[in-house]
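S.K.: Below is the structure, and that's it, no one-letter string:
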């Protein structure tokens, strides 16, 4: 199996940033659906959830696989809107800002949660935690002018 450090190095490359946003979410959704929520392919390296949010403009349900940082024994999670270091915020962050009451699928269980955009000192502390967890986030931030959005989602 490929080591975490190798995956971190690969995920920091510009080539990965071009390909991954098109391939990783599609594979995650397919495997998650085929295994009835038991397996999230990208979670083999990073913990992940399937976020079901309401589209900010469309109002339609949107299912998005997202890497996460579990906190507090699974009572909350950090979601990092890195978008693989691309210039725009990921669509799911706009959805959370417009409709913060969402649902996640965590290890096969559907959990209603509330999302909060982190700012100020709370964001700074969460960002340190995120960088310790997955150092490539620093590379992603260095490539973009926008501040990467961080959300804490907590059980409702």
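M.R.: Nice, thanks for sending it over. Please read all numbers here as calculations on a predicted model, not as lab measurements.

S.K.: contacts and neighbour counts: CA atoms only from here.
M.R.: Noted.

S.K.: Against residue 51, how distant is the residue nearest the centre of the chain?
M.R.: What sits nearest the mean C-alpha location of the chain, by CA atoms, centre = their mean, is residue 66, with 3.2 Å. Going from residue 66 to residue 51 by CA to CA, to the nearest Å gives 7 Å.

S.K.: Residue 154 is in contact with residue 79, isn't it?
M.R.: No: checked against CA atoms under 8 Å, the pair residue 154 and residue 79 is beyond contact range at 10.9 Å.

S.K.: okay, now the one to match up with it:
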């Protein structure tokens, strides 16, 4: 892991970092869409990221969100941390309503089916996600008792 990636992983625990990054998500989403996922407003941070396109549970419209992920075999593991806010992110509610989605990795769209994980599998995938982004533990504390949703996205 390079020095820049190590720095970003350390900064991820800071409240100001989460607040700033949260504000950059719309810009990041726009830039990632325009470049097929090859560029990011937040920067080339050396962390695995994807664009997740879900179907809006109320609107029925496609909704795209940049997310960090961890690999679990051929599946992707994503965490509904919402930067440690007290409420779940909208994309996670969209997956609960319709688990079919598209994960775009390096500009390649991959149809996936999401499963909300529980019990022993949740513990295993939580540890896997923490190895990618240790700040999830900080986000969990900030979320005020909310269980962060963990999804396993399996290619269809």
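M.R.: Thanks, I have the structure now. Quick caveat, the model's predicted, so the values are computed rather than measured.

S.K.: about what we covered before: residues contacting the residue nearest to the centre of structure 1?
M.R.: 48-51, 79 (CA atoms under 8 Å, 6 or more residues apart in numbering).

S.K.: Show me what it aligns to in structure 2.
M.R.: Aligning on TM-score structural alignment places residue 66 of structure 1 opposite residue 67 in structure 2.

S.K.: same check, this time on residue 152 of structure 1
M.R.: By TM-score structural alignment, residue 152 of structure 1 lines up with residue 152.

S.K.: on average, how far is the host helix or strand of residue 114 of structure 1 from the matching bit in structure 2?
M.R.: Using DSSP states H and E, the element containing residue 114 of structure 1 is strand 109-117. Comparison of strand 109-117 of structure 1 with structure 2 after fitting gives an average deviation of 0.6 Å (mean CA distance after the TM-score superposition for structure 1).

S.K.: If you count neighbours, what's buried in that strand?
M.R.: Buried residues in strand 109-117 of structure 1, defined by neighbour count with 16 or more other CA atoms under 10 Å: 113-117.

S.K.: C-terminal to that strand, which secondary structure element comes first?
M.R.: Next along from strand 109-117 of structure 1, by DSSP H and E: helix 120-133.

S.K.: Spatially nearest residue to residue 96 of structure 1, not counting backbone neighbours?
M.R.: Leaving aside its chain neighbours, residue 96 of structure 1 sits nearest to residue 115 (6.5 Å; criterion: CA to CA, 6 or more residues apart in numbering).

S.K.: Please pull up the equivalent of that neighbour in structure 2.
M.R.: In structure 2, residue 115 of structure 1 lands on residue 114 (TM-score structural alignment).

S.K.: who touches that match in this structure?
M.R.: By CA under 8 Å, 6+ apart, the neighbours of residue 114 of structure 2 are 95, 99-101, 151-154.
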